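J.: Sequence and predicted model, in that order:
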Amino acid sequence: MSGTPVTKSSHLYLVDGSAYLFRAYHALPPLTRKSDGLPVGAVSGFCNMLHKLIVGSKARDDKDAPTHFAVIFDASGDTFRNEIYPDYKANRDAPPEDMVPQFPLVRDATRAFNVPCIEMTGFEADDLIATYAKQAAALGAEVTIVSSDKDLMQLVDDRIEMLDPMKDKVIGPDGVVEKFGVGPDKVVEVQALAGDSTDNVPGVPGIGIKTAALLIDEYGDLETLLAQADGIKQKKRRENLIEFAEQARISKKLVMLDQNVPVDVALDEMGVVEPDAETLIGFLKDMEFNTLTRRIADALGADADEIEAAGDHKPDVKPKRAANQDAGAGKTGGKPGVINQALIDSAPIDADAYECVTDVAALDAWVAEAFAAGTIALDTETTSLDPMSGRLVGISLATAPGRACYIPLAHGTPADGTLALDDPAPEQIPLKEAVARLKPLLEHSGILKVLQNAKYDLVVLKRVGIDVAPIDDTMLISYALDTGLHGHGMDALAQEFLGHSPIPFKEVAGTGKAQITFDKVPLDKATRYAAEDADVTLRLWHSFKPRLVGERMATVYETLERPMVGVLAQMEMAGIKLDPAILKRMSSDFAQKLAGLEAEIHELAGEEFNIGSPKQMGEILFGKMGLEGGKKTKTGAWSTGADVLETLAAQGHDLPQRILDWRQLSKLKSTYTDALPDFINEETGRVHTSYSLASTTTGRLSSSDPNLQNIPIRTEAGRKIRTAFVAEEGNVLISADYSQIELRVLAHMACIDTLRQAFADGLDIHAMTASEMFNVPIEGMDPMIRRRAKAINFGIIYGISAFGLANQLSIPRSEAADYIDRYFERFPGIRAYMDDTKAFAREHGYVATLFGRKTHLPEIKSKNGAQRAFTERAAINAPIQGSAADIIRRAMIRMPDALAAAKLPAKMLLQVHDELIFEVPEAQAEKTIKVARQVMEGAAAPAVDLSVPLVVDANAASSWAEAH
């Protein structure tokens, strides 16, 4: 499992482990382990189910395979329901004797599959499932609850379904109606009346499921029914409802699932990763599941030697986690790197050995030791993940492996500096005094400071007056060395290269609603956690740093990675002004347009329906209207994704196009016009996005909180959002944007003389391409023909298919295929470049940019055809997009010095793909444009002598929209 955020494209599977174990035990034939007679029948069924849902679906490349997965168990002991009703589940028999030893085994099996195994004292598995399901659905994800437990049917909706694994049956809203006679939102009301003999839920005597459903259908809910019970004609029913009204209310409390459990494991920790072959196969061999062992070995690509290596003993089944934290995606595994094992073994990591520095004398001693060491690791602890709003709580230092300390600065101290008399802060050095003593060390040019994700700490420390330099960043060294092989967060790196799992943040601060900020963490826990981070960071540096020279990646790190840290830190601190009044007006305008679109959609459909419901939409488009091209998911519902709607719209159907318009406008409203004002910093009055340097495989930056790189630019509504980003009074914003940089890189890398000459002559490249392909003159060209050439030009870079091009241009697929074939005929060098790049990737396992940045492609020889094809497209694209990303990085690194040399007060605020945004006094705009253009257009030199010119379009205006 990995630290993978749950998004609208995610599919979470939640397995009701306890319920499945009981069903498997009773439904499957008995099975014992031959060597000792241990009962393992239910464990076998459980393992087969997990294989089918996780490993099997991945091997088959199932579209609906889980992206996130967890197994939830009932913890032993009473729950909160026993406090409500002491006899709850009191009539349940003890489990069969041969089932008891299988309880811990299924938990071991879960961990062997590298799946979170979750249970929580005081709550039932159903409550945890309800909490996780609703959390994921609220984020827009699809949820499949693997269970047939009727109590969970109250959770079913358009995003949450149930899957009975024994019958391979999907249960949606219709299935709930079939079971209870009411929809999911009324299940609790029906259960409150009917009760449940299995769980000893009393209900109302004489009322079963059917009668309860009839009553709830008639009265709407339990309270209304009970309030009007004296009007019911049937005497016995009326009397029971009156007499046992309170019993019904208690029953409702018992059957209603708690959707707000303070869970310990976050959704992000449920991301699916491949099981460790040796661990899983070792467990299965120990269980003597020979057939399943072979099947899973084949699915995992493990050979006979690996199976044999797993041995006949029960392995340690603690999962190898691939937590990515702030550092983005990547697969676990890959080459192990150069680990200084002697250094690690000589000083084992011991969190109890670290020192908590609470007085000036001790701090001075550590500063002296740091000066003597010459290289130290540094880390900060704050109250927020946002470096611009988080308060500095403490600093940790490491001077050698195993030698680290934590310096608390604001534990127990409110933000305003006051203290309640009965709640004194622990002893610690005042912030100003600690800063005064640390500043000479952290700013000293002769002391190297090693950090993990240094940009965060640089911003935090800059806010208290410390300019940290020089630095090394273990996250970025890892990124330079191993892009594409594994994640680059500290936890992932520690596990991968040190064989150590650092203390989880939740262990010291809790999770969910119970989570506390770091200033509330007791000093003993804070010291172990924070000092360990510094210790681990220093150990990683010792492991990684020698590899840079040995693997010839030092230049990439020194020129493209490390210098970006300070540049981005300055940009993030500068932020950009946002006018909330403009956004408020736009939200109102979008709301009116959405209402109009909704009315138009309902009119086209001939009836009202929930436009946000994929199920209802599918029934309208393919059930009622009978549009061609519909396909169903395994749940039996019609697929209504954007690709499906775009295909229908391309066929000339109005309704799918209006739905697409509605979806796009709704997303713009919720994601931007409604949400952006919340990101305005109270202190600065500006928005401070956060840039990630190591989250893509091509070197491109990504931004978050808020993400300013995904604001649409091709639609009028999207462009309007940029009008809210404005300059301060007396200033202007400058947009400097590379013109068709990726096509220019392609022309250079693929040696396409025709394209090179066109760029050299300053021709309209899309018109030139159209002229070459369709034999039409450039003068007076039909805009539609140019548009087709433009779509092909950009599509080729991303490996566009005939199907994709057909959708984009609203033309038959055969015609799109002809266009692509004709393109390669006119520009044969591009086909040669693609073939050569794929061959290089297969031979070496990576591709590289013009500047030496490598993207490793471990799946390039995958036996899975779809995975292999995807990786081949990535291999073609990465050198082009990566080279363009490197060029703009080089420009950004040079820009501050160039502006300072020209004595211009301009600030670089944003980077959005190929565009840089500056703010400058209006009188200095033209000079700033000249300098920016000069730096950007010359950014490739002298490292690469491009055979095509780089061209930058630059403009100044009062808002981002006007400047672009």
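T.: Received, thanks.
J.: only C-alpha atoms for contact and neighbour calcs from this point on.
T.: Will do.
J.: Which strand or helix spans the residue most central in space within the chain?
T.: For the chain, the residue lying nearest the average C-alpha position, counting by Cα atoms, centre = their mean, turns out to be P5 (2.8 Å). Assigned by DSSP states H and E, P5 falls within no helix or strand.
J.: helix/strand/coil for the nearest residue to it once chain neighbours are set aside?
T.: Nearest residue to P5, sequence neighbours excluded (Cα to Cα, 6 or more residues apart in numbering): D268, at 4.8 Å. Following DSSP: H, G, I helix; E, B strand; the rest coil, we place D268 in the helix state.
J.: Surely D268 and V6 touch.
T.: Yes. Using Cα atoms under 8 Å, D268 is in contact with V6, at 6.1 Å.
J.: which of these two has more neighbours?
T.: Using other Cα atoms under 10 Å as the criterion, D268 and V6 rank with V6 on top: 23 against 19.
J.: roughly how far apart are the more buried one and E922?
T.: In this view, V6 and E922 are 43 Å apart by Cα to Cα, to the nearest Å.
J.: residue ranges of the helices in the stretch 551-700 of the chain, please?
T.: With DSSP state H, counting those that start in this stretch, the ranges of helices along the stretch 551-700 of the chain come out as 554-556, 562-574, 580-605, 614-618, 642-650, 654-668.
J.: So which bits of the first one are buried?
T.: If I follow you right, that is helix 554-556. Within helix 554-556, the residues that count as buried by 16 or more other Cα atoms under 10 Å are 554, 556.
J.: For it, give me every contacting residue.
T.: 480, 548, 851-853 (Cα atoms under 8 Å, 6 or more residues apart in numbering).
J.: let's see 7 Å
T.: Outside helix 554-556, the residues that touch it by Cα atoms under 7 Å, 6 or more residues apart in numbering are 480, 548, 852-853.
J.: dropping in the other structure now:
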Amino acid sequence: MIQPMSTHSLAQALTENDHLILIDGSTFIFRAYHALPPLTRKPDGLPIGAVSGFCNMLWKMMQEGPTKEKGDEPTHFAVIFDKSGKTFRNDFYPEYKAHRPPPPEDLRPQFGLIRQATRAFGVPAIEQQGYEADDLIATYARQAAAQGARVTIVSGDKDLMQLVTDKIGMVDTMKNKVIGKPEVFEKFGVGPEKVVEVQSLAGDSVDNVPGVPGIGLKTAALLINEFGDLEALLEQAGTIKQKKRRENLIEFADQARVSKRLVQLEENVPVETPVENFSVCDVDGPQAVGFLKAMGLTSLTKKVADITGAVLENIEPIEVTVEGWESPVKPAAQAEDTSGQPEDKMWSAGPVAEKIASEISAIPIDSSAYETISSVERLQEWIAQAYEVGYVAVDTETDALNAMEAGLVGVSLSSVPGKACYIPLAHVDGDGDLLGGGGLLEGQIPLKDAIALLKPMLEDPAVLKIAQNMKYDWLVLARYGVEVAPFDDTMLLSYTLDAGVGGNGMDELSQRWLNHTPIPFKEVCGSGKSQISFDKVPLEKATAYAAEDADVTLRLWEILKPRIAAEQMSVVYERLERPMVETLAKMERRGISIDRQMLSLLSGDFAQGAARLEAEIHDVAGEIFNVGSPKQLGEILFGKMGLPGGKKTKTGAWSTSASVLDDLAAQGHELPSKIVEWRQLSKLKSTYTDALPGFINQETGRVHTSFSLAATTTGRLSSSEPNIQNIPIRTAEGRKIRQAFIAQKGKVLISADYSQIELRVLAHMADIPQLKQAFADGLDIHAMTASEMFGVPIEGMDSSVRRRAKAINFGIIYGISAFGLANQLSISRGEAGDYIKTYFERFPGIKEYMEETKKFVHANGYVETIFGRRAHYPDVNTKNPNMRQFYERAAINAPIQGSAADIIRRAMVRMDEVLETAGLDAQMLLQVHDELIFELPEEQAEDTKKLVVSTMEKATEPALQLSVPLKVEAEAATNWEEAH
């Protein structure tokens, strides 16, 4: 299948819970170079001062985050570099950056080493021909923010300040300064959205941006604040009173426009690596240590080895490539191992798998052994071979990434390792597509004929079809009338066996098991402006790329499939993973209708509500200020009004984070409450009501979200394009968004939701008599907990007492600390600690479960759900206490959350057959956490509700009888919200 740009690996869309850090590589390099005295490597004298400084700064950033504050840790991380050579700016202004001096001689050989260092630490090192690092940063930052994530750009570069928003911030580590909207205003005299306008006038002598003579930053800011933007200013330049300024603006108007094009960052770079691929992963200790040893950086080598558990004496320096250095490169002196013996990683595939992998890897991967199929007769022979062997690896190539819109370009097959074929179906003349004057290349079987030949085999139960991420191929082929069955999915095989060990994408699996890196997509389709779609790839290149995918997939299957039975993971794979492919694919094909008009009305309402709130905020504050400015807001709340709980960040500004405002609002303070409401409305508008219509499929008129398997360690599903999992439901305004998800005329939606499923799973797994009895009796579990803890009767209980018990009930599942509970309930840490202590005294089984789980994960490196799904934590025995506690908390939660995920999976894979057998026309459309959404004829609502509830409540049977009953609440309505 076509892969996202230059990678085969699968990645998930970012969410509002994610934090992306983008490091400006140039900033780090030059800071490292100038901040440290010259340092050379022994014995060959290779300059490594910048490498040393860069590695130390990068490692520190990876360990501490950009500000060292709790909650600031990244989920996604990348270093962005400038690619040498001209950029698109030089095309229209050759003088751009022409005056910049060349880098120092002793820095030149370190550029390549620094990129190698970045990759050695497992961090993406991103650069792209034709674009500056700033353009890539702009593109990735906007993409991540559009998906709801928070972005921190680590740089002091003023050009990047135009990107700052509520979602995108900057940190200048050299000055230890956080840069938000107030800091941008302080620098430029305008907000981030006007920075480009100001720079267009002021110019930049360093980059040779001309601007307008005689106009500096202050004057530029005054002019832009007065006229609004550059074009308005230039159009009205004749009204400027100052003669020289007026004349310069008129004379150099075009120069100002060119300057704007130079300073305006490109936010739509066709990036070669998707932002979703920047997920933070464990550092490969041997790889990082091997590089540091090669550089002779003894001190950092020991630190990295200690934290990653790498055994120094077992690791040799890796080979490095040094460009621009004339002296002979010799191995660096070995670092001395004084760190003791760190624990080994708690994961091993076992000798059998390693033996099979060794045998499979010994078969050469050679594109000359791959065949381009151009005749019906030859295709029939390959199909016959698949029948003879009984299995075949299948991969599709398409002209787009969205499976609901992609056109089939070709199919590759492989039944024998080392041999594969590619069947081109829709490759066109490279000079244009079919609509643009090109034509189909010769030597291709007509698509209809090929489908007619392939369909019987792809649907025949006598032949097992093997794919990597089968859901994509299944969806693509289904649009051509083919429903693939039966099948295996190497991505899911890996996920079933090794969830938490590493990624499950084809590139990573190929490197892990075959020691082979597949052909990068950019080598076939190019990159940047010169990138082409796969249907324009010459057949020889297309065959080498596509057939290799099938060959690699087959090899991975031969290694991974035997492990399923050997490691007793058949139930998980056969009952929970593989069936979900078809289940989710069908849900994605169905899609769901949304009401454009309602979303438009909601956008208007949210805009009006935000404006009204802003006026009320100004009234309560007694002055007009920028509501979106944390600095100004902090001064109002804590400086002027003197509200309690104020705390300053390291920059000296008052903190106005969501938790701070929520705490103040909970205490009844009016202004913070209105600020919280204003922020919520602004986010709802930009993230949901404005964005959702853009996801409507032009062909179907419905929204088709993409569900992601193998996305989490615990087995929970996620979704993207759009991400329906994060639609907010805690406020009335947030819930209104679900009103826009509607049933077609004459139909209704049913929402069926598990009630408190994770608490029920906890009661079963930890064997808590009080909780089990309460669930059996249908009691209010939070009121019961409060009664047990505080000795108060359930009847007439104060709502605040129940709220505290509810916070503890759910917090315990996620390993909440006294500090966290104190913040959540606005109580002292001591009081919160007493609550947790009392909770464990009343429910001792929960504490015992936690301690037993920690013992188990330390001994085995994994934990299991009630159905046997394993979540691996191979680094749980790390010597780093903070990381060890993090893994322990995750290990405690994983069996609970994972079991709940398994339960709803079991219900989902049964649902279509149950509904069809009952003669009902209901279709399952969405899964959101513990909830399923169906669309059905209105007259079938009651029968469908009963059947859905029964299927979900009996999802564990007959394999397992829970000691607590599962409870499902279901309602029918014409829209999603009313179905709650």
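T.: Alright, I've got the coordinates. Here the structure is a predicted model, which means the values were calculated and not measured.
J.: one step back: out of the contacts of helix 554-556 of the first structure, name the ones that lie in helices.
T.: 480, 548 (DSSP state H).
J.: Please tabulate the contacts of helix 554-556 of the first structure in JSON lines, including the columns neighbour count.
T.: Output for those, formatted as JSON lines (neighbours: other Cα atoms under 10 Å):
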{"residue": "A480", "neighbour count": "25"}
{"residue": "L548", "neighbour count": "18"}
{"residue": "G852", "neighbour count": "19"}
{"residue": "R853", "neighbour count": "27"}
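J.: of all the contacts of helix 554-556 of the first structure, which comes closest to E628 of the first structure?
T.: The closest of the contacts of helix 554-556 of the first structure to E628 of the first structure turns out to be R853 (Cα to Cα; 46.2 Å).
J.: Disregarding flanking residues, what is the spatial nearest neighbour of the closest one?
T.: V556 (6.1 Å).
J.: What does the one you found correspond to in the second structure?
T.: Under the alignment (TM-score structural alignment), V556 of the first structure pairs with V572 of the second structure.
J.: Its match and S899 of the second structure, how far apart?
T.: V572 of the second structure sits at a distance of 11 Å from S899 of the second structure (criterion: Cα to Cα).
J.: what's the closest residue to G181 of the first structure other than its chain neighbours in contact with, if anything?
T.: Spatial nearest neighbour of G181 of the first structure, excluding adjacent residues (Cα to Cα, 6+ apart): A213 at 5.5 Å. By Cα under 7 Å, 6+ apart, the residues touching A213 of the first structure are 180-182, 190.
J.: Which among these count as buried?
T.: Buried by 16+ other Cα under 10 Å: 180-182, 190, out of the contacts of A213 of the first structure.
J.: Quick check: the farthest pair among the residues you listed?
T.: Taking Cα to Cα as the measure, those span a maximum distance of 8.9 Å, between G181 and V190.
J.: So which residues of the stretch 401-550 of the second structure form helices?
T.: Taking DSSP H, counting those that start in this stretch as the test, the helices found in the stretch 401-550 of the second structure are 447-459, 470-478, 490-498, 506-509, 521-525, 539-566.
J.: for those helices, which one sits closest to E183 of the second structure?
T.: Closest to E183 of the second structure of those, according to Cα to Cα: helix 521-525, at 39.3 Å.
J.: Show me what A530 of the first structure lines up with in the second structure.
T.: Counting by TM-score structural alignment, A530 of the first structure corresponds to A546 in the second structure.
J.: same question, C356 of the first structure
T.: C356 of the first structure maps onto T372 of the second structure when the alignment is built from TM-score structural alignment.
J.: show me the contacts for the closest residue to that match other than its chain neighbours.
T.: Nearest residue to T372 of the second structure in three dimensions, chain neighbours excluded: Y422, at 5.0 Å (Cα to Cα, 6+ apart). Taking Cα under 7 Å, 6+ apart, we find Y422 of the second structure in contact with 371-373, 411-413, 543, 546-547.
J.: can you tell me which residue in the first structure aligns to Y422 of the second structure?
T.: When the first structure is aligned by TM-score structural alignment, Y422 of the second structure is paired with Y406.
J.: Could you do K837 of the second structure as well?
T.: By TM-score structural alignment, K837 of the second structure lines up with D821.
J.: on contacts alone, who are the packing partners of the helix or strand that contains that match?
T.: For D821 of the first structure, the host element (DSSP H and E) is helix 813-826. Packing partners of helix 813-826 of the first structure (3 or more Cα pairs under 7 Å, 6 or more residues apart in numbering; DSSP states H and E): helix 765-774, helix 802-809.
J.: picking up where we left off before, identify, from the contacts of A213 of the first structure, the entry nearest to G122 of the first structure.
T.: V190 (25.2 Å).
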